[in-house]
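1. heads up, no residue letters with this:
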């Protein structure tokens, strides 16, 4: 799993010193949750650069003006900075990736799937890797809800 973020914020700082993560995706409509645990590594600057420039220009500008988790006096500040950069790059020149922006890769070591049931007897399946005959295979365990 690959994700990008502001590398100056707390969660990125933690990834450098505690390189493990848990990602949880909740699908309310389907009463489903997927949890992924694993180790985290920072991707190369080249890979971050390539991904940054594959994103829509509006997302690139948004990444520059949104210094994630920093305090701002109001939303109008974001809009003003966004408009200024939109004007600056209106000639369709290359938008530089900010230094504080990069990517991380989560290497899955455990998956858990939870499917809600009205009876509260929810389904929970956990997939964890095991090595069998020199090959990595995923063992499936059913967990109590």
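-> It's in. Note that the coordinates shown come from a computational prediction; the quantities given were computed from them, not determined experimentally.
2. C-alpha from now on. contacts and neighbour counts both.
-> Will do.
3. from what I see, residue 98 and residue 62 are in contact.
-> No. Assessed by Cα atoms under 8 Å, residue 98 is found out of contact with residue 62, at 10.8 Å.
4. which SSE is residue 110 in?
-> When elements are assigned from DSSP states H and E, residue 110 belongs to strand 101-115.
5. please compare the first structure with the one that follows:
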């Protein structure tokens, strides 16, 4: 019994040590430099022309410093599968940006597609650790028109088009080998087709923000947070405490 207790205490000590290491992890954000420019403090004037130009500018700056997939965003939806609302998140790519909102594409029969059909609201977070910046976009979601989906589809690499046809997104499959077999069959199916059509249950969504928050890291956790709320076409801008 004593040996078992000692073993248990050893595991607890190891777990605590690992937790302590995580607790000690932090970055004290300072002033970042981009080329010859300086990252001055974010303030309300930066969104005077609307939320979309600043989001676009920050994506461009993330691209300039070599951030991996600077248009990646964590998309959160709400699932009712368990009988009560539960948040579900995953990373997708922003493939369109306009004053109307943020566009992304997926299989409409995927988990996220089913969740958006039930509760057509979402939140998305863009994160660029190298720049010490985040942007949170929240609001209702609509499907984009078929013609918008078609234009984007034609710009996709052929391998990505074949993958969209081969995958029943979010559904279980027995093995990677089975997935590879389905892809090979799909590739053969379209071997003589120059322009692969859009799958019937595949397309885009437009997240139309009613709230956008810009976050800029600063020393001592006193970060800059500017929130833009959109109400009947009017912008309401607030500074939030960190």
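-> Happy to help now that I have it. This is a predicted model, so every value here is computed, not measured.
6. where does the strand holding residue 110 of the first structure end up in the second structure?
-> Following TM-score structural alignment, the aligned partner range for strand 101-115 of the first structure in the second structure is 202-216.
7. just to revisit the earlier point, what helices or strands is the strand holding residue 110 of the first structure leaning on?
-> strand 2-6, strand 32-42, helix 45-54, strand 123-132 (3 or more Cα pairs under 8 Å, 6 or more residues apart in numbering; DSSP states H and E).
8. and the angle from it to strand 32-42?
-> Between strand 101-115 of the first structure and strand 32-42, the angle comes out at 150 degrees (axes from the mean of the first three to the mean of the last three Cα atoms, to 10 degrees).
9. to residue 94 of the first structure, which of the helices and strands packed on strand 101-115 of the first structure lies closest?
-> Distance to residue 94 of the first structure, taken as Cα to Cα, is lowest for helix 45-54 among these, at 8.3 Å.
10. quick one on the thing from earlier: dump the helices and strands packed on strand 101-115 of the first structure into a markdown table; add mean neighbour count and distance to residue 78 of the first structure as well.
-> Converted to a markdown table, those look like this (neighbours: other Cα atoms under 10 Å; distance: least, Cα to Cα, whole Å):
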| stretch | mean neighbour count | distance to residue 78 of the first structure |
| --- | --- | --- |
| strand 2-6 | 16 | 16 |
| strand 32-42 | 17 | 27 |
| helix 45-54 | 15 | 19 |
| strand 123-132 | 15 | 42 |
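11. in stretch 66-85 of the first structure, which residues are buried?
-> 67-68, 78, 81-82, 85 (16 or more other Cα atoms under 10 Å).
12. which of those lies closest to residue 129 of the first structure?
-> Nearest member of these to residue 129 of the first structure, counting by Cα to Cα, is residue 68, at 34.5 Å.
13. which one in the second structure is aligned with the closest one?
-> Per TM-score structural alignment, residue 68 of the first structure is aligned with residue 169.
14. what kind of secondary structure is residue 171 of the second structure in?
-> Under DSSP: H, G, I helix; E, B strand; the rest coil, residue 171 of the second structure falls in the coil class.
15. for it, which non-adjacent residue is closest in space?
-> residue 110 (7.7 Å; Cα to Cα, 6 or more residues apart in numbering).
16. hmm, the one you found is touching residue 168, no?
-> Yes. Residue 110 of the second structure is within contact range of residue 168, at 7.5 Å (criterion: Cα under 8 Å).
17. hey, which helix is longest across the first structure?
-> Taking DSSP state H as the criterion, the first structure has its longest helix at helix 75-88.
18. that helix vs the second structure, average offset?
-> By mean Cα distance after the TM-score superposition for the first structure, the fitted helix 75-88 of the first structure averages 2.6 Å away from its aligned residues in the second structure.
19. please compute how far that helix lies from its chain's middle.
-> Relative to the centre of its chain, helix 75-88 of the first structure is centred 25 Å away, using Cα atoms, centre = their mean, to the nearest Å.
20. how about stretch 63-77 of the first structure?
-> 19 Å.
21. not counting residues beside it along the chain, what's closest to the spatially most central residue of the second structure?
-> When Cα atoms, centre = their mean is applied to the second structure, the residue found nearest the centroid is residue 73 (1.9 Å). Nearest residue to residue 73 of the second structure in three dimensions, chain neighbours excluded: residue 126, at 4.6 Å (Cα to Cα, 6+ apart).
22. check residue 1 of the first structure too.
-> Using Cα to Cα, 6+ apart, the nearest residue to residue 1 of the first structure is residue 106, at 5.1 Å.
23. quick one: contacts for that neighbour?
-> With contact set as Cα atoms under 8 Å, 6 or more residues apart in numbering, residue 106 of the first structure has these partners: 1-2, 21, 37-41.
24. try it again with 7 Å
-> 1-2, 38-41 (Cα atoms under 7 Å, 6 or more residues apart in numbering).
25. where's the equivalent of residue 104 of the second structure over in the first structure relative to residue 105 of the first structure, distance?
-> For residue 104 of the second structure, the aligned position in the first structure is residue 3, judged by TM-score structural alignment. Residue 3 of the first structure is 7 Å from residue 105 of the first structure, where distance means Cα to Cα, to the nearest Å.
26. and what of residue 1 of the first structure?
-> Noted for residue 1 of the first structure: a distance of 6 Å to residue 105 of the first structure, by Cα to Cα.
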